[in-house]
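*Asks:* below: sequence and its predicted model.
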Amino acid sequence: MNTIQPEHNGAGLRIGIVQARFSNEIGSAMLKVCTEKLIALGVNTDDITVATVPGALEVPLILQNMASSQQYDALIAIGAVIRGETYHFELVSNESGAGVTRVGLDFNIPIANAILTTENDEQAHVRIEEKASDAALVAVECANLVNLLLEEQLEVFEEDDDQE
């Protein structure tokens, strides 16, 4: 059995981050934790691009534009959707999550979705540190894994060409 081990070395990786500004106090705190973790993992500050958008519904569009540029090894979505008294919470959290997932699959790029969906501000504040740190770790690990798998596919393709 061939097991691929997780690789958390971010050196040389290019990471794009999209932060929703709605609930900006939470999003800004998450951005700080996430970027600090990326740097601790070896990602160069010059290789981190941050874009902000009004809210969680706008995040997938900017992720899509970043992904289509082919300038990034992984992307991170950051923000918070906090339940209010209307159905709007369900709509925003469901559509945002589906959009983030679709972009990753459509463009074959890892996206760490760290958009919190909580009942209240207190729950969001409790999750800032762990969720933002995890997003950085997921982005680096999955970028390395996808890059490795793409390299292996290229090697197989080149071997097939050599045999012909």
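*Replies:* Cool, the structure landed.

*Asks:* when you work out contacts or count neighbours from here on, use the C-alpha atoms and nothing else.
*Replies:* Will do.

*Asks:* surely residue 74 meets residue 110?
*Replies:* Yes - counting by CA atoms under 8 Å, residue 74 does reach residue 110; the two are 5.0 Å apart.

*Asks:* residues that sit against both of those two, list them.
*Replies:* Counting by CA atoms under 8 Å, 6 or more residues apart in numbering, the common neighbours of residue 74 and residue 110 are 139, 142, 143.

*Asks:* compare residue 74 and residue 110 (neighbour count), which wins?
*Replies:* residue 74 (28 against 25; other CA atoms under 10 Å).

*Asks:* and that one, how far from residue 159?
*Replies:* Distance of residue 74 to residue 159, computed by CA to CA, to the nearest Å: 28 Å.

*Asks:* structure two is appended below for comparative analysis:
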Amino acid sequence: MPNEIQPAPADAHDRYAIVVAQWNQSVTGVLLEGAVATLRGAGVADDHIDVAWVPGSWELPLVAQRFAEGGEHAAVICLGVVVRGETSHDQHINRGVSLAMSQISLQFDIPVLFGVLTCESMEQAVDRAGGAHGHKGQECAEAALHMVGLLKNLPAS
């Protein structure tokens, strides 16, 4: 039977950063509430959750990078909403933001969670912020907790 590595339990001493876009705040605020509630439910105290608001999803990576390079946080959760419009603007934002977050995660060896809803309409965004299609804020916080615990149990590089 193979050796399956399981995540360590959540540690109350770990700090989490959440970067959230103000654009489409009616949805991103709900995503934030879900992420914070999930972290609290895992025993993370409010004073170990740092939240930074940025103007829009395009600005998420810069602040995520600052949190990651600071070395104080176990994970960075990024929350935003990009709704498709009449131009290809959304595609450029989504591609740039997703690639940047991936690079930050690998560069600083820290989980950077992509909680940016990339939707065709606001209705789809609402459905993914606690509606018919789950809650991306909660899901990102759950993934952050899982990854932090898993990295603790993986062999050092």
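*Replies:* Happy to help now that I have it. Because the structure is predicted, anything quoted here is derived from the model rather than measured.

*Asks:* superposed, what's their TM-score?
*Replies:* Here the TM-score for the pair of chains, by TM-score structural alignment, normalised by the length of structure 2, is 0.92; 152 aligned residues with a CA RMSD of 1.4 Å.

*Asks:* returning to that earlier point: go through the shared contacts of residue 74 and residue 110 of structure 1 and name the one nearest residue 3 of structure 1.
*Replies:* Nearest to residue 3 of structure 1 among these is residue 142, at 14.8 Å by CA to CA.

*Asks:* neighbours of whatever residue of structure 2 lines up with that closest one, how many?
*Replies:* If you follow residue 142 of structure 1 across to structure 2 using TM-score structural alignment, you land on residue 147. Residues near residue 147 of structure 2, counting by other CA under 10 Å, number 21.

*Asks:* which secondary structure element is home to residue 147 of structure 2?
*Replies:* helix 136-153 (DSSP states H and E).

*Asks:* can you check residue 115 of structure 2 too?
*Replies:* Residue 115 of structure 2 belongs to strand 112-119, assigned by DSSP H and E.

*Asks:* check the offset of that strand from the chain's centre.
*Replies:* On the basis of CA atoms, centre = their mean, to the nearest Å, strand 112-119 of structure 2 sits 7 Å off its chain's mean C-alpha point.

*Asks:* and it, what does it pack onto?
*Replies:* Packing contacts for strand 112-119 of structure 2, counted by 3 or more CA pairs under 8 Å, 6 or more residues apart in numbering; DSSP states H and E, involve strand 75-83, helix 89-108, helix 122-127, helix 136-153.

*Asks:* ok, now which ones touch whichever residue in structure 2 pairs up with residue 119 of structure 1?
*Replies:* In structure 2, the residue matched to residue 119 of structure 1 (TM-score structural alignment) is residue 120. Residues in contact with residue 120 of structure 2 (CA under 8 Å, 6+ apart) are 83, 84, 85.

*Asks:* distance from the strand holding residue 115 of structure 2 to structure 1 after superposition?
*Replies:* Taken against structure 1, strand 112-119 of structure 2 registers an average deviation of 0.7 Å after superposition, with mean CA distance after the TM-score superposition for structure 1.

*Asks:* what's the angle from that strand to helix 89-108?
*Replies:* Orientation check (axes from the mean of the first three to the mean of the last three CA atoms, to 10 degrees): strand 112-119 of structure 2 against helix 89-108 gives 170 degrees.

*Asks:* ok, residue 70 of structure 2 - how many residues close by?
*Replies:* Look at residue 70 of structure 2: counted by other CA under 10 Å, it has 10 neighbours.

*Asks:* measure it to residue 105 of structure 2 for me?
*Replies:* Distance, residue 70 of structure 2 to residue 105 of structure 2, by CA to CA: 13 Å.

*Asks:* same check on residue 16 of structure 2?
*Replies:* Counting by CA to CA - residue 16 of structure 2 and residue 105 of structure 2 are separated by 14 Å.
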